[in-house]
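Visitor: predicted model follows, preceded by the sequence.
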Amino acid sequence: MPGFWTEFLRLSYADLLKATGGYSEANLIGSGGFGSVYKGILDDGKKMLAVKVLKLDVKGASRSFLTECIALRGIRHRNLVKILSICNSTDYQGEDFKALVYEFMVKGSLEKWLHQENSDEESAEGRNLSIVERLSIAIDIAFALEYLHCGTDSSIVHGDLKPSNILLDDTMTAHLGDFGLAKIVSSIYSTHDSSSIAIKGTIGYIPPEYGMSDMVSTAGDVYSYGIFLLEMFTNRRPTDGEGLHDFVSRALPSQVMEVVDPFILLEYNQHDTNSSTIKNGIIYVLGIGVACSKELPGDRMLMTDVRELHKIKNACVVT
């Protein structure tokens, strides 16, 4: 596609077929509504790829492909998954073939780290995230969203922020991926830039206002961020029982240690010397999650203010 990047890899259908072992089940990383993602290795054996093959028989898949291409064409940030190539061709049967090729994230998705039932036995590191690692991930994604919302000429609404779309590299730096539902909503940024284009997302992370109108906004991403933050520190899915916002709100501040992830509680109990600092930090973090996931868009915290998490991270470093 003209106008992408000079270092853009030129990869054909045959190249991707070979890199993924014929799109073998063994190389399948994950599957979503519009596509399946495979691990791929180029001929030299040194470059790892994540190849998202679109399910073109699914309604909306082609539009998702185009949306992702447009959204990613003009953005570049250390906390966004880097796109390496696009393949818009035909397969050996003459059928249309569309794929997006991304930089491979060695540590996989945050979803697999948080929820052990999704971690295979060979990489059962899942859920062993320290408080500081969780804070680092939260800060990385906050920076990614701030960039999307006000870092370019147009405001971009991601539209599907959730742990499975947050990928971790070998240094545990978090990268936001999957822009198949993204919307470019304005050429001039404001706190609640919006668009009348309907948007789909994932149940539990969709803001309540999306169910009442076709308007989408950057405030919708803020809501999803708040839910993701609460999920990461409680290890409770937004679809488990009552809503995460209400569940955590009732626990703040006095009962906060009763709702945190058991791994956080274990770490907290092992460090008596700064346990009060850690507890206050967790109260602050969950407070941000609650502030971001308020029902009314105008009451939610701004992504530009979430950078205050840096202060908590520095205070919670456990020696």
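Guide: Sure thing, it's come through.

Visitor: drop to CA atoms for contacts and neighbour counts, all remaining ones
Guide: Noted.

Visitor: could you pull out the strands for the stretch 101-250 of the chain?
Guide: 108-109, 155-157, 166-168, 174-176, 183-186, 194-195, 216-217 (DSSP state E, counting those that start in this stretch).

Visitor: give me the residues contacting the longest one.
Guide: This means strand 183-186. Contact with strand 183-186 is made by Thr67, Ala71, Ser154, Ser155, Ile156, Val157, His158, Gly159, Asp193, Ser194, Ser195, Ser217, as judged by C-alpha atoms under 8 Å, 6 or more residues apart in numbering.

Visitor: can you tell me the closest non-neighbouring residue to Ser62?
Guide: The shortest distance from Ser62 to any non-neighbouring residue, by C-alpha to C-alpha, 6 or more residues apart in numbering, is to Leu56 (6.2 Å).

Visitor: what residues are up against Gly30?
Guide: Per C-alpha under 8 Å, 6+ apart, neighbours of Gly30: Ser36, Val37, Tyr38.

Visitor: give me the buried positions along the host helix or strand of it.
Guide: Per DSSP states H and E: Gly30 is located in strand 28-31. Going by neighbour count (16 or more other C-alpha atoms under 10 Å), the buried part of strand 28-31 is Leu28.

Visitor: report the distance from the helix or strand just after that strand to the chain centre.
Guide: Sequence-wise, the next helix or strand downstream of strand 28-31 (DSSP H and E) is strand 35-41. Relative to its chain's centre, strand 35-41 lies at 17 Å (C-alpha atoms, centre = their mean, to the nearest Å).

Visitor: another structure for you, compare them:
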Amino acid sequence: MEIGKLKNLGVLDISNNLLSGELPSSLGSCESLEFLHMQGNFFLGHIPSSMKELRGIRDLDLSRNNLSGNIPQFFERLGNLENLNLSFNQFWGAVPTGGVFKNGSVTSVAGNTRLCGGIANLRLPVCMSNESKGGWLSRRMRLIIPLVSGFTLLGLAMVLSFFLLRKKRKESELNTFGNSVLQVSYATLLKATDGFSSANLIGLGAFGSVYKGILAEDSVTVAVKVFNMLHRGASKSFISEYEALRNIRHRNLVKILTACSSIDFSGNDFKALVYEFMDGGSLAEWLHPSSGNEEVTEAPKLLSLVQRLDIAIDVASALDYLHNQCETPIVHCDLKPSNVLLDKELTAHVSDFGLARFLSEPTNNVSINQSSSIGIRGSVGYAAPEYGMGSEVSTYGDVYSFGILLLEMFTGKRPTDHMFSDGLNLHNYVKTTLPERVSQISESLVLQEGTANVTEARSQLSVTAQKIEECLTLIFGIGIACSAESSTNRKDISDAATELHSIRGNLLG
């Protein structure tokens, strides 16, 4: 609402974001506003009457939202208005014909299916008049009633067939999920997240937003991933993630509870996935707490050497399951710290399968993906170098991402750090310093607190700094082997998991 205090604001462009709610009535107080672009958001409700005070407005774009109601008549009286775009909303009723509406080339109302009237250039249907003659109406009704009856019967048959088919599909999906599935609707998710409020927003991704929610009936805390259907590829990402997770189970994979594919109250497509809520937040928030959300967990953002090693083993185990133990191998394609979630016990769960791919054949070799051969295959710094040259996805790509993740966990440096330029990257940075300078490249936290934190729970035996450095050398060696530039030279993920288990055993004696 504070936007109204900007009396001298001339241009406001907040287009193509994820903004929602009603348009603030205080906009009318922006007396100097000439250009107002709010298109491509999720605004709803009526256009506030206060906007009639925008006497100097020249360019107004409210397209691609969920605004509704009649188009206000006061737009006709805004003499400076040169361009008005109200397309693709939910407006209804008659379109004004005065002022800016006289010129069809500067006014757009396309995509509002319940509008009528306006100038001829808009090609809208004529608004129905209430002054129709009784005889004319009678003749029309004699023609319409049989047609309506026929279409009604046909429509009922189609609806019945649709629901029978839908019920059959849903029963099949329920059998796939098992008895633990939660059945939810759009209205249920809306209530659980308090209207998808910003207070419950816990993450933003390439294809949507993640909200914390509480399902009222069972008081179950969940994470709701809502896909931004305006984003190109969001629908495919929804299907990929759902298909990848619905039939697999592993303690180190995030657990999907159900999927919601419906329409919202404005008639727009709505797709969401519902997951178990992870109290510990993401690994990225622990590795780089200064840039994360400090309120995700009450625990301090501090990971000991053993905790980091346990998380690395969890991630390696999850990849080993996806690559070697599923009936059809699955490639994650976007492994990075923000896609590794931690529960209360700091057990790691690999998440976000929006870019996941099924390999056409059960092999670790580079494989053609039948569903998609072009597109993003990971995030900058974590994506395998061969992907940048057009190679198809393979399990080797995930191994590369895991190697970079492992090096980041124990050096504290992101692969996108400013220090990595002119041919220097995280892989080379670590490789050229082993084994002599392990203490210099290691996360200072690991070495400084290693002796205090790395203890066997039963015997309370402390670990010497020398033993810690030996273990770090081996861990860095695995990270380097996994992130080799050539895919054929990379370590197999099952071998990496086995070696990390061995290192942990040796560390704790």
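Guide: That came in fine, so what should we check first? In this text the structure is predicted, and so the values were computed from the model without any measurement.

Visitor: as TSV, the strands of the stretch 101-250 of the first structure with distance to Lys18 of the first structure and mean neighbour count would be great.
Guide: Below are the strands of the stretch 101-250 of the first structure laid out as TSV (distance: least, C-alpha to C-alpha, whole Å; neighbours: other C-alpha atoms under 10 Å):
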stretch	distance to Lys18 of the first structure	mean neighbour count
strand 108-109	22	23
strand 155-157	34	28
strand 166-168	24	24
strand 174-176	26	26
strand 183-186	33	21
strand 194-195	41	20
strand 216-217	40	26
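
Visitor: Arg307 of the first structure is nearest to which of those strands?
Guide: Closest approach to Arg307 of the first structure among the strands of the stretch 101-250 of the first structure is made by strand 174-176 (15.0 Å; C-alpha to C-alpha).

Visitor: can you tell me what part of the second structure the closest one aligns to?
Guide: Aligning strand 174-176 of the first structure against the second structure (TM-score structural alignment) gives residues 348-350.

Visitor: what's the average distance of the matching stretch to the first structure?
Guide: Superposed on the first structure, stretch 348-350 of the second structure shows a mean distance of 0.3 Å to its aligned residues (mean C-alpha distance after the TM-score superposition for the first structure).

Visitor: gap between the residue nearest to Ser62 of the first structure and Ala198 of the first structure?
Guide: Look at Leu56 of the first structure and Ala198 of the first structure: by C-alpha to C-alpha, to the nearest Å, they are 21 Å apart.

Visitor: same check on Asn79 of the first structure?
Guide: Counting by C-alpha to C-alpha - Asn79 of the first structure and Ala198 of the first structure are separated by 26 Å.

Visitor: quick one: what's aligned to Glu68 of the first structure in the second structure?
Guide: That one, Glu68 of the first structure, aligns with Glu241 by TM-score structural alignment.

Visitor: ok, that match touching Gly354?
Guide: Yes. Between Glu241 of the second structure and Gly354 there is a contact at 4.7 Å, judged by C-alpha atoms under 8 Å.

Visitor: if we can go back for a sec, in terms of helix, strand or coil, where does the match of Glu68 of the first structure fall?
Guide: Classification of Glu241 of the second structure by DSSP: H, G, I helix; E, B strand; the rest coil places it in helix.

Visitor: burial of it, as a residue count?
Guide: 20 (other C-alpha atoms under 10 Å).

Visitor: same question for the one 3 residues further on.
Guide: Residues near Ala244 of the second structure, counting by other C-alpha under 10 Å, number 19.

Visitor: how close does it get to Leu143 of the second structure?
Guide: Ala244 of the second structure is 53 Å from Leu143 of the second structure, by C-alpha to C-alpha.

Visitor: need the counterpart of the residue nearest to Ser62 of the first structure in the second structure.
Guide: Using TM-score structural alignment, Leu56 of the first structure pairs with Met229 in the second structure.

Visitor: list the contacts of its match.
Guide: By C-alpha under 8 Å, 6+ apart, the contact set of Met229 of the second structure is Phe207, Ser235, Asp269, Phe270, Lys271.

Visitor: aligned to the third one, what sits in the first structure?
Guide: In the superposition onto the first structure, Asp269 of the second structure corresponds to Asp96 when matched by TM-score structural alignment.

Visitor: can you tell me the closest non-neighbouring residue to its match?
Guide: Asp96 of the first structure's closest residue in space is Thr90 (C-alpha to C-alpha, 6+ apart), at 4.4 Å.

Visitor: ok, so of the contacts of Met229 of the second structure, who is nearest Val340 of the second structure?
Guide: Proximity of these to Val340 of the second structure (C-alpha to C-alpha) peaks at Phe207, which lies at 17.2 Å.

Visitor: so who does that closest one touch?
Guide: Phe227, Asn228, Met229, His231, Gly233, Ala234, Ser237.

Visitor: again, only this time at 7 Å
Guide: Phe227, Asn228, His231, Ala234 (C-alpha atoms under 7 Å, 6 or more residues apart in numbering).

Visitor: filter the residues you listed down to the buried ones.
Guide: Phe227, Asn228, Ala234.

Visitor: just these: which are in helices?
Guide: Judged by DSSP state H, helices contain the following of those: Ala234.

Visitor: corresponding residue for Arg237 of the first structure in the second structure?
Guide: Match for Arg237 of the first structure (TM-score structural alignment): Arg414.

Visitor: can you get me a residue count around the residue nearest to that match when sequence neighbours are not counted?
Guide: Counting by C-alpha to C-alpha, 6+ apart, Arg414 of the second structure lies nearest to Glu408, which is 5.7 Å off, once chain neighbours are set aside. Neighbour count for Glu408 of the second structure, taken as other C-alpha under 10 Å: 22.

Visitor: likewise for Leu253 of the second structure?
Guide: By other C-alpha under 10 Å, the burial measure for Leu253 of the second structure, its neighbour count, is 23.

Visitor: for the aligned partner of Val220 of the second structure in the first structure, list the residues it contacts.
Guide: Mapped onto the first structure by TM-score structural alignment, Val220 of the second structure lines up with Lys47. Going by C-alpha under 7 Å, 6+ apart, Lys47 of the first structure touches Ile41.

Visitor: one more time with 10 Å
Guide: Contacts for Lys47 of the first structure (C-alpha atoms under 10 Å, 6 or more residues apart in numbering) come out as Gly40, Ile41, Glu103, Phe104.
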